[in-house]
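*Asks:* no FASTA, just this:
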């Protein structure tokens, strides 16, 4: 008679051990499914819309190709990197980026006056973006900021320099960045 009791006792202990193991594994699974948050070194996939003070949309990728960046890799402006830090997959955020954390303030030294004949006649309009190369071969994209009688004033500042930027972002994915 004692034998069945011993079997029951062993079976009961086995069940307790099995239950403990299953519970521990379930706990491990919970830890693994906790969403990763944006932090330095993580690859972040984003959907975003960028607006200006007048609420005009400057850029958006909503409904298009998501943006993939490595957080902390200086691939995007500092104000956006700061705002993304700590966000989780699926999280949405609206935030404002001041010029200092965006494309900088307008630099008066970035304006250059050139002879009017250096610019094609059909491009001599305020706001026209030109393409050129520096002496060392680097591409530049100045905009015409003023047309004078004999000269044209070119603005080499980024088009969004001096502007406050308004972002709507959604984190679509956060993953460990691949080593290159």
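*Replies:* Great, that's in hand. Note that the structure is a prediction, hence the values are computed from the model and not measured. Residues are numbered from 1 along each chain as shown.
*Asks:* every contact and neighbour count from this point should use C-alpha atoms.
*Replies:* OK.
*Asks:* in what helix or strand does residue 81 lie?
*Replies:* When elements are assigned from DSSP states H and E, residue 81 belongs to helix 78-84.
*Asks:* contacting residues around the next helix or strand after that helix?
*Replies:* With elements assigned by DSSP H and E, the helix or strand that comes after helix 78-84 is strand 92-97. With contact meaning C-alpha atoms under 8 Å, 6 or more residues apart in numbering, strand 92-97 is reached by 79, 80, 83, 164, 165, 166, 167, 168, 169, 170, 171.
*Asks:* what's the closest of the residues you listed to residue 104?
*Replies:* Proximity of the contacts of strand 92-97 to residue 104, judged by C-alpha to C-alpha, is greatest for residue 164, which lies at 9.8 Å.
*Asks:* so which residues of this structure form helices?
*Replies:* 2-33, 78-84 (DSSP state H).
*Asks:* run the chain-centre distance for the helix holding residue 81.
*Replies:* 7 Å (C-alpha atoms, centre = their mean, to the nearest Å).
*Asks:* in the strand ranked longest in the chain, what's buried?
*Replies:* The single longest strand within the chain, with elements called by DSSP state E, is strand 165-176. For strand 165-176, the neighbour count (16 or more other C-alpha atoms under 10 Å) marks 165, 166, 167, 169, 170, 171, 172, 173, 174, 175 as buried.
*Asks:* take a look at this one as well, against the first:
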């Protein structure tokens, strides 16, 4: 998937590591590779794209142009607020002049400081791409039909790009029940309760006849035995003590 702003051809969304490097937007913090799209499910993909993807075939590539109303919305002047520089510093611990052009959080809302002048600060709470016509290029690599594979993809998606493929979740579907092994170190991750809730929610919504989902925390003896392998393995959101 590639997303560009029509007016300046600027790349803002990319799933290909090769293209990201070529365009100079590559980041080691980002996870590249095919993206799971749940057709018709809000939040998985823009509604304007979902309608097009639903009718695409495997291997097909399509360019899709979306007007602002079908993409990130029109820019709303009501979402541009003004604050005193002193208020942001004292109340929200934000240094406006150092944060110009950056994303900030004010009262639980994310916005961008767009102007600082005469002690007044203008913050734009619109989506950064509001008002822009965008062009996506999408290729359908595969359509998932196997329920176990669907569940594995839900796990990948909700763990936020952590390298889940290196671990065995041993997904079992037994009539109306789904069992998922939760290997260390995933069982100790921050926010694991919310992740389990969202995985379960997707299973109930998209896998037929399932009434129960259980997560089994797996602890192995080797985890407690210091070794070179243990000190070098992948740890999402976990650090060793010294």
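*Replies:* Received the coordinates, thanks. Note that this is a predicted model, so its numbers are computed, not measured.
*Asks:* what's the TM-score here?
*Replies:* The TM-score (TM-score structural alignment, normalised by the length of the first structure) is 0.65; 127 aligned residues with a C-alpha RMSD of 1.7 Å.
*Asks:* centre of the chain to the longest strand of the first structure, how far?
*Replies:* For strand 165-176 of the first structure, the distance to the chain centre is 6 Å (C-alpha atoms, centre = their mean).
*Asks:* so how far is residue 104 of the first structure from the equivalent of residue 141 of the second structure over in the first structure?
*Replies:* Aligned by TM-score structural alignment, residue 141 of the second structure pairs with residue 172 of the first structure. To residue 104 of the first structure, residue 172 of the first structure is 28 Å away according to C-alpha to C-alpha, to the nearest Å.
*Asks:* residue 113 of the first structure matches what in the second structure?
*Replies:* Checking TM-score structural alignment: residue 113 of the first structure goes with residue 82.
*Asks:* ok, now which ones touch that match?
*Replies:* 120, 121, 122, 123.
*Asks:* in contact with the first one, which residues?
*Replies:* If I follow you right, that is residue 120 of the second structure. Applying C-alpha under 8 Å, 6+ apart, we find residue 120 of the second structure in contact with 82, 83, 84, 85.
*Asks:* for these, which two are the farthest from each other?
*Replies:* 82 and 85 (9.4 Å).
*Asks:* need the residues touching each of these two.
*Replies:* 120, 121.
*Asks:* three-state assignment of residue 216 of the second structure?
*Replies:* Using DSSP: H, G, I helix; E, B strand; the rest coil, the structure places residue 216 of the second structure in strand.
*Asks:* tell me the secondary structure at the closest residue to it other than its chain neighbours.
*Replies:* Setting aside the residues directly before and after it, residue 216 of the second structure is nearest to residue 181 in space (C-alpha to C-alpha, 6 or more residues apart in numbering), at 4.7 Å. Here residue 181 of the second structure is recorded as strand under three-state DSSP.
*Asks:* surely residue 181 of the second structure meets residue 155?
*Replies:* No: under the criterion of C-alpha atoms under 8 Å, residue 181 of the second structure is not in contact with residue 155, lying 11.1 Å apart.
*Asks:* just the buried residues of the longest strand seen in the second structure, please?
*Replies:* Counting by DSSP E, the longest strand found in the second structure is strand 109-117. For strand 109-117 of the second structure, burial by neighbour count (16+ other C-alpha under 10 Å) applies to 111, 112, 113, 114, 115, 116.
*Asks:* try stretch 71-78 of the second structure
*Replies:* Buried, per 16+ other C-alpha under 10 Å, within stretch 71-78 of the second structure: 71, 72, 73, 74, 75.
*Asks:* any idea how far the residue lying closest to residue 170 of the first structure once chain neighbours are set aside lies from residue 83 of the first structure?
*Replies:* Distances taken as C-alpha to C-alpha, 6+ apart put residue 92 closest to residue 170 of the first structure, at 4.3 Å, once the chain neighbours are dropped. From residue 92 of the first structure across to residue 83 of the first structure, the span is 11 Å (C-alpha to C-alpha).
*Asks:* ditto for residue 164 of the first structure
*Replies:* The spacing between residue 164 of the first structure and residue 83 of the first structure, counted by C-alpha to C-alpha, is 15 Å.
*Asks:* and if you look at residue 169 of the first structure?
*Replies:* For residue 169 of the first structure relative to residue 83 of the first structure (C-alpha to C-alpha), the value is 10 Å.
*Asks:* same check on residue 151 of the first structure?
*Replies:* 43 Å.
*Asks:* returning to what we had before: helices or strands next to the longest strand of the second structure in the packing?
*Replies:* strand 103-106, strand 120-124 (3 or more C-alpha pairs under 8 Å, 6 or more residues apart in numbering; DSSP states H and E).
*Asks:* what residues does it touch?
*Replies:* In contact with strand 109-117 of the second structure (C-alpha under 8 Å, 6+ apart) are residues 85, 96-97, 99-105, 121-126.
*Asks:* now, which of the residues you listed sits nearest residue 32 of the second structure?
*Replies:* For the contacts of strand 109-117 of the second structure, the nearest to residue 32 of the second structure is residue 103 (23.2 Å; C-alpha to C-alpha).
*Asks:* map the closest one across to the first structure for me.
*Replies:* Under TM-score structural alignment, residue 103 of the second structure pairs with residue 129 in the first structure.
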